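Colleague: sequence and predicted model, in that order:
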Amino acid sequence: MTTTISRKALSSFSTFSSAFGQDQTSFSAFIQQPFDSVEDLTAQAKRKHPVYSSASRKIVTDTIARQLEHQLSVSQLSNLDLLREETTMTITTGHQLTLFGGPLFLLYKVLHVVKLARSFNESQTEFKAVPVFWLASEDHDFEEIQSAQLFNKNLRWESEQKGPVGRFHMENYDLVLDELKAFFTTKEACELLELVKDLPDTNYAIHYQQLMNRLFADFGVLVLQPDDHALKQLFIPVLQREITEKPSFKAVQVTNEQLQKAGWSPQAQARACNLFLLDATGRHRIDPSANGFTIDGKAYSKEELLQLTEQQPELFSPNVILRPVYQETILPNLAYIGGGGEMAYWIQLKGVFEAHDVLFPLIQQRNSLLLVDGATAKRIEKTGWELSRFFEPKEQLRKAYLLEHDADQLNMEAIQAQFQSLRLSMITKAKEIDASLESFAEAETVRMSKQLEVYEQRLLKQVKQQHEQALKAIDGVCDRFLPGNVLQERALHWLNFAPSGDYSSLLTAIEAVIDPFQSDLIVVELKN
């Protein structure tokens, strides 16, 4: 059973997320075109197909085949063969490398792309589309992704390594992997244990690529690792233009001014040069200087960097401004699917794409889902409330429940009024006897006021005990829906909804309810 709740009714979604998801028309100046039907993909295919070369297609398909040699499922092999055809395009999502797949929304992103590609293929016969998952393996924010909260335990990969997470060696990773396996060792033929069995340990990008490849094997998803020499060769013209002309900074500045005039705050800031240089010690900013460039204090001439782009393009890494340009340069892509935060910076980039002569894709906000497992459904039933009620802060809900069920017992207004009358009488009486007693009387009434607070709290505690089961149910639902006042899809690791370790039914249930053109929160009652 599924229902929807409007994003606008939920404070957990930003104003931008609600507006962009509901109607892209007001953002027309910042995007290729509003994307509100599957037919828009056909229009984009007619734009992209003539400007995407056969040579690029061969490099991309050969790279996927090389990266995932002997690891592709039947449906993935079929999609790779399709992608070799000139009329096959891609629909893409991407994400940084996480621990064992990360939050629930990662599943939503990927399965959204799967569903959208299928809808496109069923809607017309001129083109085909295959789903692609782009690994942001050059991201260097390890602290953001090094831990996972599973079954009330924090799993954490401890490492002192720096630089792109995809290039991390696997030191200490076996320790956190063993912790994960320990949750499922009592299960026979557990899918999760098979998922993580014998994964390569060359580096984290290769390990994670094969993990995601296995996880989405049945859906035909092609998982691409872009930190690759062959792929970076396709990016050389953009690298060289960024070094020689530096057009991205100005393009973003112009767009940011337009966004601010339209009432939106820019998500990302461009730099004078939006590239990093990768080496064994990390990912280093390339900063323009009076005589060329500096990288960690070391001087480089423009000619030296240009020569390096020709010889070793894999040493260059785009930042958040140019990463989408890299993606759209190498893929025959029609649309990028991402979260609200991603959409907020994508709308800053159309001018950057134009400056680098790369076609801007359609963009779409991914579905947002709320999963309701059996235990949570029972807790909701225990409170007697509708599900939509549980998007308020926990303490506010607890108070509301008590007031609904014991308002008379908790109503202290009459007692407070009597106390205020008594307080005034005490102070007046003291002043009548001797004016110097006024401060004494006020101090006594303050002490009495504090005692009254203790009295009120004791009564409240007793009422709470009488409703302990219902209040525990409220706590349980809130911790499942808005843990730490963060949306479930962002706060909870997906494996929390596959406690047996068998995840296929979870993926199937999610894929069944994904609706690429649904902008509201989709509430899914799981059968378990």
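Modeller: Received the coordinates, thanks.

Colleague: please count neighbours and contacts with C-alpha atoms only from this point.
Modeller: Will do.

Colleague: please, where are all the helices along the stretch 151-300 of the chain?
Modeller: Per DSSP state H, counting those that start in this stretch, the stretch 151-300 of the chain carries helices over the ranges 173-182, 191-195, 204-215, 229-234, 236-244, 247-261.

Colleague: just say which of those is most tucked in.
Modeller: helix 204-215 (a mean of 22; mean count of other CA atoms under 10 Å).

Colleague: also this one, for the comparison:
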Amino acid sequence: MSTEVYHLSSAQPLTEAYIQQSDERIESLFGYHPEKEQDWSRRSKRLENTAASRVESVALAEALRDYNTKFQTAPEAQASINAIAEGAPVIVGGQQAGLWSGPLMVVHKAVSIIGAAKWATKQLGKTVVPVFWIAGEDHDWDEANHTYVLTAEQELRKLSVQRPEGARTSVSRTVINEDTWKELLAELEQSLPHSEFKPVMLEQLSQAAERSQSLSDLFAGILTTLFGKEGLVVLDADDSAIRKLEAPMFRKLIEQNDELERAYVAAADKVKGFGYELQADVVPGSANLFVFQAANGNERTLLHKLEGKFQDRKGQVSLSKEELLQLADQEPSQLSNNVLTRPLMQDYLLPVLGTVLGPGEIAYWALTGGAFRHLDMEMPIVIPRMSFTLVEGTVAKHMAKYELTFEDVATRFDEKKQHWLTEQDQLSIDERFAAVKQSFNDMYGPLLELASSVQPGLAKLGETNRQKIVEQIEYLESKTKDAHNKQYEASIRQLDRIALSLWPSGKPQERVSNMTSYWNRYGLTWLEKLLEVPYERTGGHQIVYL
């Protein structure tokens, strides 16, 4: 296997400063750092000393076992759950569910979680368990309902599923029927090119769909299929058994809501004072909690504090503090976290040694440090997610043919493509047409002056006439170039295939392409190669040649 390190900018200055430790002020927003080996030991010791303040490990393991068993997870994952029952710490990272697992960065996050857990196990000399937190409580259907695959015609095709009729509830509570799964699977089969691995892949995806009632279930089933043997445990944040365990923390979040709000506001002011932009909204008066409206199809609604009540913006929900606390105690499945309270809940539920986050997530976690401290908790080690670009053999071959680097494709592809086509122009089409236009303008100028001297009104007519003639010359130039370029259609297809593979729709591969395109072509050897890449505690981007 061949790999190449490439610095892929995250477009998050705060995250870059945290990873590189280039701004010492940032340390106060977090606490630990993955590059400091002593921090791993410190955090591990902290978890041992605070076990009584979290969910009881046996009860947690029981809920995880019930959920993971639904997806026929591997013995290695069951062993991980047994380790959690005995108090093992975890490395956790999460993502909202996506159709057929969503973009490749989901796979990259799972690989990072597993890599961090293996590294920590070796470093600490005790079992550390990888856990994938499925953000099933989220209700943004348009984020979860689609994915993109490369078709047999070498086109990027969007596959999606419409949201069933009903209230805007969580993804995990949005039920997908059996016929819809069959239609989605048929569309995937039709989209992907034929290969020796396709039948097995489709069979495994079909089995996952048969066990699924929601996109979250399908997502969990795919993760267990791909990573169960690596000991990965999946958790759905909207699982009712998990919600029951979280009830005491919901009570804390409600009872101390004003103090937590002040902590978030203070952190936001600090981040802005350091010169960084906020990556999550800190809204005055927000409770940073959602409620599911049972009377309205379990629609998920954000709560705000208005006139001593917890209300929604439309005034359809209005709960007193006592009523909300009663809900937390008796029906915790009707409550849900937002991006600012989720880190607190995660740390209460799990013994989190470290959390694997993407660039944007690291930036908004910077807002939560004060809230952790207010609840006498500590932010875990924030671990940057590793990312990858998969380069197929034919793509690498074509890159070499056209002398393209990955950076060329990512930052200046259109320019490089046009430069290559221009170099093929042995007829000097650009120069010769430019010369004709210049010659015409030179000859036409005196005629225009002559006409306007005879009658000033002819100047405008003459200029319009000049523009039309130039436009006709340019039209002929365009047609000549098209005809010339037709000679290089195969090369243009090869060039476009490079961009489509590595930088589809002008974005990094990991944010667009779905893993089924690679599973279909290579079986699971591509995934094995990712798992073999040496783990990097500070993330980074690696180009992996298949």
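Modeller: Structure received. Predicted model, so just to flag it, every value in this text is computed and none were measured.

Colleague: what's the TM-score for these two chains?
Modeller: TM-score for the superposed chains, counting by TM-score structural alignment, normalised by the length of structure 1: 0.90, backed by 520 aligned residues with a CA RMSD of 2.7 Å.

Colleague: can you redo the helices of the stretch 151-300 of structure 1 as JSON lines with distance to Q307 of structure 1?
Modeller: Conversion of the helices of the stretch 151-300 of structure 1 to JSON lines gives the following (distance: least, CA to CA, whole Å):
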{"stretch": "helix 173-182", "distance to Q307 of structure 1": "37"}
{"stretch": "helix 191-195", "distance to Q307 of structure 1": "43"}
{"stretch": "helix 204-215", "distance to Q307 of structure 1": "27"}
{"stretch": "helix 229-234", "distance to Q307 of structure 1": "13"}
{"stretch": "helix 236-244", "distance to Q307 of structure 1": "9"}
{"stretch": "helix 247-261", "distance to Q307 of structure 1": "20"}
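
Colleague: quick one: which of those is nearest T2 of structure 1?
Modeller: Smallest distance to T2 of structure 1 across the helices of the stretch 151-300 of structure 1 (CA to CA): 24.3 Å, for helix 204-215.

Colleague: run the chain-centre distance for the closest one.
Modeller: Taking CA atoms, centre = their mean, to the nearest Å, the mean C-alpha location of helix 204-215 of structure 1 is offset from the chain mean by 18 Å.

Colleague: what do you get for stretch 421-440 of structure 2?
Modeller: What separates the centre of stretch 421-440 of structure 2 from the centre of its chain is 46 Å, taken as CA atoms, centre = their mean.

Colleague: neighbouring contacts of that stretch?
Modeller: Residues outside stretch 421-440 of structure 2 that contact it (CA atoms under 8 Å, 6 or more residues apart in numbering): 470, 473-474, 477, 480-481, 485.

Colleague: any idea what F360 of structure 1 aligns with in structure 2?
Modeller: Using TM-score structural alignment as the criterion, F360 of structure 1 maps onto M379 of structure 2.

Colleague: was I right about that match contacting G369?
Modeller: Yes - contact status for M379 of structure 2 versus G369: in contact at 6.2 Å, counting by CA atoms under 8 Å.

Colleague: mind naming the longest helix for structure 2?
Modeller: helix 458-485 (DSSP state H).

Colleague: follow-up on the earlier one: what's the closest of the contacts of stretch 421-440 of structure 2 to L159 of structure 2?
Modeller: Checking these against L159 of structure 2 with CA to CA, the nearest one is N485 at 32.5 Å.
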